[in-house]
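Undergrad: give me coordinates for this.
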Amino acid sequence: MEREGAPPLVHLVLVLVCLAWVLPTLGLLVSSVRPAADVASSGWWTVFRNPLDLTQYTLANYRQVLYQNGMAQAFVNSFIVTVPATLIPMLIAAFAAFAFAWFTFPGRDALFLMVVGLLVVPLQMTLIPVLRIYNSLGLSGTFLGIWLAHAGYGLPFAVYLLRNFFGSLPSDLFESAYIDGASPLTAFFRLALPLSVPALASLGIFQFLWVWNDLLVSLIYLGGSPSVAPLTLRLSSLVGSLGQNWHLLTAAAFVAMVVPVAVFFALQRYFVRGILAGAVKG
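TA: The predicted structure follows:
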């Protein structure tokens, strides 16, 4: 029996939703390649009156952002902040999640509930206490400090996601490995980790996007030093208090979007599988 296709109304709604998501990005891209005078005097959609007129396009905004406003250094700083701040919680959470899923020890369930309960603690409540500790230890304004902060904030969700995935793996797999003489570490590295690539990829996407787009945590723990400031801090300083130079913000924002979009599309085939992993036991 042939399955019926979706009604036309569903297709229309999907097209409208896609347009609603794509139009702001298109407007951002068009505005980023327009001269400052044109951006200030007319809307971005006016370029489509004569889209082949190359005089209405310019790369001056990108050149100024990358070479005069310190955005290139901020781009490198964002990588320095984001990559370790993504890998550290993933590594720690993988060990913890495997223990919560397959080890039996006193207080396991209570401890796991405490870790999951940290998800509801507002991040803002921790800023002042942690900043005081950082000031006393000399970690404020350092990459190590921001790595530890992001790792701590990301661990509860990471442990929760990976524990659900590890718990859905067949127990016969690990029992057979233990019978063959495998140690828990061998089972973890040879069985659990290779099978958990979709979950790890999903976690990596979430953590990477959160750290890359973060402003608050970077502002508190890194301050405004240009030598360590990531893209989000530089973006926030591009527009002055009177609103001048906001045409540069479009080019800078588009530069900041490139990496998260590339990461998402590179790992998208794992994304849905990782999100659904552990939803059904079996």
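Undergrad: alpha carbons only for contacts and neighbour counts from here, please
TA: Will do.
Undergrad: span of stretch 117-125 from start to end?
TA: Using C-alpha to C-alpha, to the nearest Å, one end of stretch 117-125 lies 15 Å from the other.
Undergrad: now whatever helix or strand residue 206 lives in: buried residues?
TA: Here residue 206, judged by DSSP states H and E, is contained in helix 197-212. Within helix 197-212, the residues that count as buried by 16 or more other C-alpha atoms under 10 Å are 198-212.
Undergrad: closest to residue 39 among those residues?
TA: Set against residue 39, the nearest of those by C-alpha to C-alpha is residue 212 (27.4 Å).
Undergrad: please tell me how far the closest residue to that closest one other than its chain neighbours sits from residue 228.
TA: Nearest in space to residue 212, with sequence neighbours left out and distances taken as C-alpha to C-alpha, 6 or more residues apart in numbering, is residue 82 at 5.8 Å. Applying C-alpha to C-alpha, one obtains 12 Å for the distance of residue 82 from residue 228.
Undergrad: one more, for comparison:
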Amino acid sequence: MRTRALSPLSIAVHLSVLVLVVLWTVPTAGLLISSLRDKEQISASGWWTALTSASRKDIFRAPGPEAQKQEGAEWVISGNIFNGGSGHVSAFGTSSLKPEEFTPGATAELKDGQKLTVSETGDFRLTSPQSFEGSRGQRIFYTALTPPRFSFDNYRTVLTAEGIGQSFLNSLTVAVPSTIIPILVAAFAAYALAWMKFPGRSLLIAAIVGLLVVPLQMSLIPLLKMYNGVGAFFGVPSKTYLGIWLAHMGFGLPLAIYLLRNYIAGLPKEIMESARVDGATDFEIFVKIVLPLSYPALASFAIFQFLWTWNDLLVAMVFLGTGNEELVLTGRLVNLLGSRGANWEILTASAFITIIVPLLVFFTLQRYLVRGLLAGSVKGG
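TA: Alright, predicted model coming up:
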């Protein structure tokens, strides 16, 4: 049996898909691995070295004279340079010019007969024939190998932060209706523009295509002023979920109608005509025939709309506010990072928490994504 050789175009397509998968997967894997490491490990080495011991150079200052104890004729200050942590000392020194002068277990001769010994486990022993004097302890420069370790401490810090649970629910309250409402409205509009003949249909289609290029930032302030004016007239508060649902619906409808209209227009005409012959109304055709057949297009748009609304911060701050009870998850994590600017481990854990829900949505509906987008892009009527 002869096997069919792949064409150059098929090979190029497969390679392109492979490259895109790698470009998408590698940063995500790196983010996950970094979120399971502590601050010292992230600072010392990249996530790709997470399974190997990391070498780091550091400085430790021994306790002062208040920690000394007399043992026979000697005064002793002892402890561990890792302060309860773990690691293996590969070299140490007493000067910044020679931070790796001694090997673990060796004895360094200091001034006034003082001696310093550092073991491989980090235990140090500083001895002197006379009582230690001075206000500051001895500096110990060391190079250590830190074994790989993973924990969920970063996630505990983020998830136990004040208000994080409420913000998570706020994001769900914003994202779910902001995804479902535009799909419902766009599906009705797409069917009407595809299969119902009425005056001005072509102008409406052209206007929808034109709205695709209108940037959100340019229309956000006029939309907010209009919404506040209407709300003041009817006595509706300005900072409500209704406002952000309407805003996301307005920003998402042009793309939704465009994709769904092209997809629905490409459905077999014979099915519609047979249904009309059997006495079905437009509403019955839409509900019983068009919607089930349009599931790939609906799912593909749902993915994009949910990702946009879940990760949105600008529209949420404008239409919902920044109070503790209204703040969405992205805003809460920004505030958390603002008070912990140097804690990169918190940044990685926070970023991964924000993408968990979108990842679940994407992997649930991804089989419909390409089929729905391609059909909605090339079919027209």
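Undergrad: circling back to that earlier point, name the next helix or strand downstream of the helix holding residue 206 of the first structure, please.
TA: Past helix 197-212 of the first structure, heading to the C-terminal end, the next element that is a helix or strand (DSSP H and E) is helix 216-222.
Undergrad: count the residues that sit near residue 272 of the second structure.
TA: When neighbours are defined as other C-alpha atoms under 10 Å, residue 272 of the second structure has 18 of them.
Undergrad: ugh, wrong one, residue 226 of the first structure
TA: Tallying neighbours of residue 226 of the first structure according to other C-alpha under 10 Å, which is how burial is gauged here, yields 15.
Undergrad: what's the counterpart of it in the second structure?
TA: Using TM-score structural alignment as the criterion, residue 226 of the first structure maps onto residue 324 of the second structure.
Undergrad: just residue 213 of the first structure next, same as before
TA: In the second structure, the residue paired with residue 213 of the first structure is residue 311, using TM-score structural alignment.
Undergrad: list the residues that contact that match.
TA: Applying C-alpha atoms under 8 Å, 6 or more residues apart in numbering to residue 311 of the second structure gives the contacts 330, 354.
Undergrad: could you pull out the helices in the stretch 151-282 of the first structure for me?
TA: Secondary structure of the stretch 151-282 of the first structure (DSSP state H, counting those that start in this stretch): helices at 171-179, 184-187, 193-195, 197-212, 216-222, 231-238, 246-276.
Undergrad: residue contacts, residue 186 of the second structure?
TA: Residues touching residue 186 of the second structure, when contacts are defined by C-alpha under 8 Å, 6+ apart, comprise 253, 256-257, 260.
Undergrad: in CSV, list those along with neighbour count and distance to residue 35 of the second structure.
TA: Below are these laid out as CSV (neighbours: other C-alpha atoms under 10 Å; distance: C-alpha to C-alpha, whole Å):
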residue, neighbour count, distance to residue 35 of the second structure
253, 23, 36
256, 29, 35
257, 26, 39
260, 32, 39
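Undergrad: so which of these hold up in the first structure?
TA: Mapping these onto the first structure (both residues aligned by TM-score structural alignment, their matches' C-alpha atoms under 8 Å) leaves 253, 256-257, 260 still in contact.
Undergrad: just send the residues you listed back as TSV, with distance to residue 368 of the second structure too.
TA: Supplementary listing: those in TSV, determined by distance: C-alpha to C-alpha, whole Å:
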residue	distance to residue 368 of the second structure
253	20
256	15
257	17
260	14
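Undergrad: max pairwise distance over those: which two?
TA: When these are compared pair by pair using C-alpha to C-alpha, the farthest-apart members prove to be 253 and 260, with a separation of 10.3 Å.
Undergrad: my guess is residue 142 of the second structure is in a strand, correct?
TA: Yes: note on residue 142 of the second structure: a strand contains this position according to DSSP: H, G, I helix; E, B strand; the rest coil.
Undergrad: okay then, goodbye and thanks.
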